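Asks: What follows is a predicted structure for the sequence shown.
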Amino acid sequence: MASKQWLVEDYEAGDLPLTSGETLHSARLRYHRIGELNAPKDNLIMLPTYYGGAAAGNHPWVEGNSPLDPDRYCIVIPALLGAGESSSPSNTAGAQRGPGFPAVSLNDNVMLQKRLVEDIFGDARIALVMGWSMGGMQALQWGCLFPTQVRAVLATCCTARCYPHNRVFLEGVKAALTCDHAFENGRYRSPPERGLRAFGRVYAGWAYSQAFFRHELWREQGFGSIEELLRFWEQDHLGQDANDLLTVLNTWQNGDISDNPVFGMDYEAALSAIAMPTRMMPCTTDLYFTEEDASEDGRRMPGATVESLESDWGHVAGGAGREAASHNRILAAARALLSGKAS
């Protein structure tokens, strides 16, 4: 592991037809890669990214004594379209810059990732697709669309579609951002800082559970007060582009693994296609990707086992390196899936 370094590369896909019927011009997929593909081409691991996160946010899953060992596996982290690294409103030229950027779906992201696997990795078999939050939704999308190529799926703190209360939560953070007069319907001349700060503060109240605040678990993150945590969330969102945030939020709100030509909105059929060994790992205190919704999805996937994360950290528990106990349980599940010992 010590001799291997992450490589940051771009896959230039040209004009990309989208589920909406629009075309994303000169589409580019940013990805991080570590480890080498073996001769049988069956040791590829995909780690799709989550909302508001850069590809490097998944690196902790590969560090230390992780079963995601770059001496054994070729590990790829593809960055979400719209999130600031791959093609996004903030880095696209011409008419598709800013508010002109087209809507992209879970299917669009995964089909672009599929092209990456075909063109750069020889259409390798995928030993594991693993993700948190929107990364988990992409993992499930991979599982249902390519069941013969994907050997195992691990999805933490997510569901296979965005359920109604989750959509309402997202409407709240969206409103906090767009009500800033400086937003100017996405045509802002300078960042809408008040809206970005409000977005971060509102989001922080949903990312963790009530018990997280009641038991002052924010102290474990090094904060001296709730106000310090909220200021951290403000600063984090001041570093992001407003149109990028809204583009990926739209992907999330409309996320549904059956929304593609293969399943034609037949949600039961999409869930039924996930017959490979799959681990659904919701958190017991997640406020928007709820344990109830995730468990119900898991029960309808023939290959899935539901293993809840007992944690007061809410949605954050499912992220790479966020909360030690949950992080270790997630990696134990990954180890079982990679060894073939998980059902």
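Replies: Good, I have the coordinates.
Asks: going forward, measure contacts and count neighbours with C-alpha atoms only.
Replies: Noted.
Asks: who's in contact with whichever helix or strand residue 166 is part of?
Replies: Taking DSSP states H and E as the definition, residue 166 sits inside helix 164-178. With contacts defined as C-alpha atoms under 8 Å, 6 or more residues apart in numbering, helix 164-178 is touched by 183, 185, 192, 194-196, 198-199, 202-203, 242, 246, 249, 253, 288-289.
Asks: Among those, name the ones in helices.
Replies: Mapping the contacts of helix 164-178 onto helices (DSSP state H) picks out 194-196, 198-199, 202-203, 242, 246, 249, 253.
Asks: possible to save those as JSON lines with neighbour count and distance to residue 18?
Replies: Formatted as JSON lines, the ones in helices among the contacts of helix 164-178 follow (neighbours: other C-alpha atoms under 10 Å; distance: C-alpha to C-alpha, whole Å):
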{"residue": "194", "neighbour count": "18", "distance to residue 18": "33"}
{"residue": "195", "neighbour count": "25", "distance to residue 18": "29"}
{"residue": "196", "neighbour count": "28", "distance to residue 18": "28"}
{"residue": "198", "neighbour count": "24", "distance to residue 18": "32"}
{"residue": "199", "neighbour count": "24", "distance to residue 18": "28"}
{"residue": "202", "neighbour count": "19", "distance to residue 18": "31"}
{"residue": "203", "neighbour count": "20", "distance to residue 18": "29"}
{"residue": "242", "neighbour count": "26", "distance to residue 18": "22"}
{"residue": "246", "neighbour count": "22", "distance to residue 18": "18"}
{"residue": "249", "neighbour count": "22", "distance to residue 18": "17"}
{"residue": "253", "neighbour count": "19", "distance to residue 18": "17"}
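Asks: put this beside the first:
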Amino acid sequence: MRINNKNRSLAVSTVDQKSETIPADTGLLAPNPNTRFATLFDEKNPFLPERGGELQQVQVAYETYGNLAETGDNAILICHALTGDAHVGNNPQQGDLPGWWVEIIGPGKSLDTDKYFVVCANFLGSCYGTTGPVSINPKTGKRYDVDFPEVTVRDMVRVQHALLQQLGVREIAAVIGGSLGGMQVLEWAVMFPEMVRRIIPIATTARHSAWSIALNETARLAIMNDPDWQNGNYDKQPLRGLSLARMIAMISYRSQPSFQERFGREEVDLVKLNGSARILNDQPPRFQVESYLRYQGIKLVKRFDANTYLTITRAMDSHDLSRNREPLTVVLSNISAKTLCIGISSDVLYPPHEQREISENIPNAEYREIISEHGHDAFLIEFDQLNKMVSEFLVS
């Protein structure tokens, strides 16, 4: 998803990519003053991923806003999306830069920090401070890279649960998140029903469809077919592959009307074109929409890691609430948390009917829809609508 880290990215995409080398560890953002780190599990009690392997320790990067009540029951957990991080809000007194959901977090906003203890943790397998492929394997002293264990959405939730226990959270007022974040939200309701009072899954699905898996696989193949990927053992980021993967994804994050309105058939001014638009070392783009996609591709390369992208998209493809459980309708019907399921009218990645399926099968659920031409990314854009929906739900 599109995360607004433009003020914190490690470099700007205005260079000639023919001569640039991007180190393999550029997936880490510059440290944020509000980011904290927790170490979970140990050699005697390691984390055991659902599909095998072992992690003796898991470091988790997280941020909190507001104060935890003495009763430990006023927490709101935010689950972020594919290329997101824990920096969702803003603590100006600490020299903070605005986070990617700052418009809905803070005093008087829908996630009111005068009332709630808001937590967002970078999930397992990411590259923004939590243990993942760019982390050092204590057994080898080198990066895990492709040796990092396969993880699932359920693994992400188990690590989040361990973190909240360490923070003293006894009960969660609400779990909220969009896209992959919404998948985590749903798993929270299934895995820890006694702890979760409300859930707000946004622009998500109860199980990853063939359509979504196909998009992810195409993106993964773009990475793995880049010679610089080197079977996952690279010293510099596979620039072409990762940027192409992002370009593929960006098409699914928007919509045909949004592209048409913004770009139409407008052509590029070749005089003003800089090297950032030639990330694939081919002919310069003719149309503005081509230039836009290439720009988005190189922006991701500046702040993310290719093996991490493979790991997380495979985790997304593993998502199915009914996997090794009862039929999906039964699993959904057993969710006891009060639920607000939010869809987006123009979402082509997780169309509204997928959110309606969720809300229609959860006993205490309602469905609302963000009306927008921005496509899947609207939950990161249409803040007026989102604030209203979330605020009304939390006081209902």
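Replies: Received it, and whenever you're ready, just let me know what you need. Note that this is a predicted model, so its numbers are computed, not measured.
Asks: overall similarity of the pair, as a TM-score.
Replies: Aligned and superposed, the two chains score 0.88 in TM-score terms (TM-score structural alignment, normalised by the length of the first structure); 323 aligned residues with a C-alpha RMSD of 2.2 Å.
Asks: circling back to that earlier point, between the ones in helices among the contacts of helix 164-178 of the first structure, which sits nearest residue 50 of the first structure?
Replies: Among those, residue 249 lies closest to residue 50 of the first structure (C-alpha to C-alpha), at 10.7 Å.
Asks: how close does the closest one sit to residue 184 of the first structure?
Replies: 18 Å (C-alpha to C-alpha, to the nearest Å).
Asks: sec struct for the residue mapped onto residue 58 of the second structure from the first structure, please.
Replies: Superposed on the first structure with TM-score structural alignment, residue 58 of the second structure falls opposite residue 27. What DSSP: H, G, I helix; E, B strand; the rest coil gives for residue 27 of the first structure is strand.
Asks: Same check on the one 4 residues further on?
Replies: Taken by three-state DSSP, the conformation at residue 31 of the first structure corresponds to strand.
Asks: Could you give the number of residues near the nearest residue to it once chain neighbours are set aside?
Replies: Nearest residue to residue 31 of the first structure in three dimensions, chain neighbours excluded: residue 78, at 4.3 Å (C-alpha to C-alpha, 6 or more residues apart in numbering). Neighbour count of residue 78 of the first structure, defined by other C-alpha atoms under 10 Å: 28.
Asks: wait, what's in contact with residue 78 of the first structure?
Replies: By C-alpha under 8 Å, 6+ apart, the residues touching residue 78 of the first structure are 29-32, 46-49, 55, 113.
Asks: Present those residues as CSV; the columns should include distance to residue 265 of the first structure and neighbour count.
Replies: CSV is the format used below for these (distance: C-alpha to C-alpha, whole Å; neighbours: other C-alpha atoms under 10 Å):
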residue, distance to residue 265 of the first structure, neighbour count
29, 26, 21
30, 29, 19
31, 29, 26
32, 32, 20
46, 25, 24
47, 25, 26
48, 23, 27
49, 24, 29
55, 29, 22
113, 21, 23
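Asks: ok, those residues vs residue 152 of the first structure, which is closest?
Replies: Using C-alpha to C-alpha, those come closest to residue 152 of the first structure at residue 46, 10.6 Å.
Asks: residue in the second structure matching that closest one?
Replies: Here residue 46 of the first structure is matched to residue 77 in the second structure, going by TM-score structural alignment.
Asks: Contacts only, for its match.
Replies: 118-120, 172, 174-176.
Asks: which ones are touching the spatially most central residue of the second structure?
Replies: Central residue of the second structure (C-alpha atoms, centre = their mean): residue 81, 1.4 Å from the mean position. Going by C-alpha under 8 Å, 6+ apart, residue 81 of the second structure touches 1, 177-181.
Asks: Just the buried subset of those, please.
Replies: 1, 177-181 (16 or more other C-alpha atoms under 10 Å).
Asks: corresponding residues in the first structure for stretch 344-362 of the second structure?
Replies: Counting by TM-score structural alignment, stretch 344-362 of the second structure corresponds to 283-301 in the first structure.
Asks: contacts for that stretch?
Replies: Outside stretch 283-301 of the first structure, the residues within contact range by C-alpha under 8 Å, 6+ apart are 133, 156-160, 163, 165-166, 169, 206-209, 268, 271-275, 280, 282, 304-306, 308-315, 317-318.
Asks: Tell me the buried residues within those residues.
Replies: So, by 16+ other C-alpha under 10 Å, the buried ones in these are 133, 156-160, 163, 166, 169, 206-209, 271-275, 280, 282, 304-306, 308-309, 311-315, 317-318.
Asks: In strands, which of these appear?
Replies: Using DSSP state E, the subset of these located in strands is 156, 280, 304-306.
Asks: Which stretches in the second structure count as strands?
Replies: 36-40, 58-65, 75-79, 117-121, 136-137, 142-143, 172-178, 198-202, 338-344, 365-370.
Asks: Identify whichever of these lies nearest to residue 385 of the second structure.
Replies: strand 365-370 (6.5 Å).
Asks: average gap between that closest one and the first structure?
Replies: Average distance, strand 365-370 of the second structure versus aligned residues of the first structure after superposition (mean C-alpha distance after the TM-score superposition for the first structure): 1.4 Å.
Asks: Pull the distance from that strand to the chain's centre.
Replies: 21 Å (C-alpha atoms, centre = their mean, to the nearest Å).
Asks: what's the answer for stretch 341-354 of the second structure, then?
Replies: 17 Å.
Asks: Any buried residues in it, and which?
Replies: 341-352, 354.
Asks: Alright, calling it a day.
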